[in-house]
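Participant: Sequence isn't available, so here's the structure alone:
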């Protein structure tokens, strides 16, 4: 997920054009869902607000010295994933979600997870990786996990400890503001990618009509694996700091 060089990615599409296209896509899909499931105006408004907040973050981080840089096909896929997250955010305005909406949310989240495997491959294939794209990808992953946790608490009456699954990453980033060695870059690992994928998959499965025991098993296992992953990363970063490796700002 990365910024494309001229002639690659989405031909001739700047960030502004891509974000406007994303807005039109969001409006069409959310309007269709609102009509199909009788979701109401609050749903539509929440979805739009979520997208505008994401757009503000993209605009703030986009390279200011290259405003005409093409958005890139990989970033476009990530933007599509962000739209999926916005569609899920809207369900938080509903009093309850019935069986049909449960499958709708699970389906949107599942598609978002599947697309997560596409953006990185596209970026590597076209040679258009960038710090912006990596950060964009990471933030969409984190936001999806956080929103799914909130959905489970709001609509499934799950204990608030489930929010820890989504909050741990933000706590880690916050701790990095106080301890600079936590901001050192981490090498990507199969373990980290696998655990991140499992977090989302477990949360999606927890949305489905399982027994309480099965749902709690999924959520507890997701939290324990996440704690293990963060603990391993923190130990690795601390060891590097103790060995004198300088800490630099990363995209985490």
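Facilitator: Looks like it arrived, so ask away. This one's a predicted model, so the numbers in the text were calculated from it and none came from an experiment. Residues are numbered from 1 along each chain as shown.

Participant: Only C-alpha atoms from now on, for both contacts and neighbour counts.
Facilitator: Will do.

Participant: Can you tell me how far residue 76 is from residue 121?
Facilitator: 13 Å (C-alpha to C-alpha, to the nearest Å).

Participant: cool, and residue 75?
Facilitator: When residue 75 is compared with residue 121 (using C-alpha to C-alpha), they lie 11 Å apart.

Participant: Which one's more surrounded, the two?
Facilitator: Taking other C-alpha atoms under 10 Å, residue 75 and residue 121 do not tie; residue 75 has more neighbours (30 against 14).

Participant: Which helix or strand contains the more buried one?
Facilitator: Taking DSSP states H and E as the definition, residue 75 sits inside helix 73-89.

Participant: Also residue 144?
Facilitator: helix 131-156.

Participant: Between helix 73-89 and that helix, find me the angle.
Facilitator: Helix 131-156 and helix 73-89 are oriented at 20 degrees to each other (axes from the mean of the first three to the mean of the last three C-alpha atoms, to 10 degrees).

Participant: just checking, what packs against helix 131-156?
Facilitator: helix 73-89, helix 163-178, helix 190-207 (3 or more C-alpha pairs under 8 Å, 6 or more residues apart in numbering; DSSP states H and E).

Participant: Alongside the first one, take a look at this:
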């Protein structure tokens, strides 16, 4: 038995202090380059869940470049067999996200301020600009029983405003930390995220995190940033899975979480 399997046999994945939600967008991106239906998004998700991932994340964009609407419904059906795991659907609520949320009613909707053709998420919400437009959509999700997380930059002063809008959590946009990892700026970036997470916790919000987190930088992040309830990891995890396989990769990320919190 390897060290990861040994740790998980002592502490089941479901009880880990930080949940791992696997973003399967990149599986769909590869599939969409041909018309053969492979690799399978649902099979990838199933293997990740079997390996101990606590959730599955998708970000269906309006242009359908990776996850498509049918994928969301197929994954919704799969998740019925995993009632203790969570389905997180990300996207811009001013584009295509809300209609999907109304139909699927996932456990969590993460509002991300992407433009329609944006290459990848690269900034958090400007609440001075968009807060009042977000308020009724947050309320609608919560009325549907869907937890709402807002994708945010690590700005402590913004956290009270997130709470005032009625959101349940934030997702810290972590690319600046990932870019600084291993360099002199790493400590400064970690302090930014620590302060933002603490401000969120003080405001009564849950804290999620994601973007460019990987097996190298995840442990340092979780050791320094308090109260992270969930990390959503896609690109690096799927890249690792090309070499290691889905199950071994998920277990390796769970081992990082254990190492950080243990």
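Facilitator: Okay, I see it. Only a predicted model underlies this, so the values are computations on that prediction, with no experimental measurement involved.

Participant: what TM-score comes out when they're superposed?
Facilitator: The TM-score (TM-score structural alignment, normalised by the length of the first structure) is 0.26; 103 aligned residues with a C-alpha RMSD of 5.4 Å.

Participant: In the stretch 151-262 of the second structure, mark out all the strands, start to finish.
Facilitator: Shown for the stretch 151-262 of the second structure, the strands assigned by DSSP state E, counting those that start in this stretch span residues 169-173, 206-210, 228-233.

Participant: With distance to residue 73 of the second structure added, can I get those in JSON lines?
Facilitator: Conversion of the strands of the stretch 151-262 of the second structure to JSON lines gives the following (distance: least, C-alpha to C-alpha, whole Å):
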{"stretch": "strand 169-173", "distance to residue 73 of the second structure": "24"}
{"stretch": "strand 206-210", "distance to residue 73 of the second structure": "23"}
{"stretch": "strand 228-233", "distance to residue 73 of the second structure": "20"}
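
Participant: out of those strands, deepest packed?
Facilitator: Highest mean neighbour count of the strands of the stretch 151-262 of the second structure: strand 169-173, a mean of 26 (counted as mean count of other C-alpha atoms under 10 Å).

Participant: Does anything pack onto it? Which helices or strands?
Facilitator: strand 147-152, strand 206-210.

Participant: got a list of contacts for the last one?
Facilitator: The one in question is strand 206-210 of the second structure. Applying C-alpha atoms under 8 Å, 6 or more residues apart in numbering, the external contacts of strand 206-210 of the second structure come out as 149, 168-175, 197, 200-201, 227-233.

Participant: picking that back up, against which helices or strands is the helix holding residue 75 of the first structure packed?
Facilitator: helix 15-37, helix 41-61, helix 99-126, helix 131-156.

Participant: Columns distance to residue 173 of the first structure on top of these, output as JSON lines?
Facilitator: As requested, these are exported to JSON lines (distance: least, C-alpha to C-alpha, whole Å):
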{"stretch": "helix 15-37", "distance to residue 173 of the first structure": "26"}
{"stretch": "helix 41-61", "distance to residue 173 of the first structure": "16"}
{"stretch": "helix 99-126", "distance to residue 173 of the first structure": "22"}
{"stretch": "helix 131-156", "distance to residue 173 of the first structure": "11"}
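
Participant: Out of these, which gets nearest to residue 242 of the first structure?
Facilitator: Among those, helix 131-156 comes nearest to residue 242 of the first structure, with 26.3 Å by C-alpha to C-alpha.

Participant: Now do the buried residues in the closest one.
Facilitator: 132-137, 139-155 (16 or more other C-alpha atoms under 10 Å).

Participant: the inter-axis angle of that helix versus helix 41-61?
Facilitator: Going by the same axes, to 10 degrees, helix 131-156 of the first structure makes 160 degrees with helix 41-61.

Participant: what about residue 133 of the second structure, which SS state?
Facilitator: helix (DSSP: H, G, I helix; E, B strand; the rest coil).

Participant: Check the burial of it by counting its neighbours.
Facilitator: For residue 133 of the second structure, the neighbour count with other C-alpha under 10 Å is 13.

Participant: now the one 10 residues further on
Facilitator: The tally of other residues near residue 143 of the second structure (other C-alpha under 10 Å) stands at 10.

Participant: cool, and the one 5 residues further on?
Facilitator: Burial measure for residue 148 of the second structure: 26 neighbouring residues, criterion other C-alpha under 10 Å.

Participant: Please report the distance of it from residue 30 of the second structure.
Facilitator: Per C-alpha to C-alpha, residue 148 of the second structure is found 29 Å from residue 30 of the second structure.
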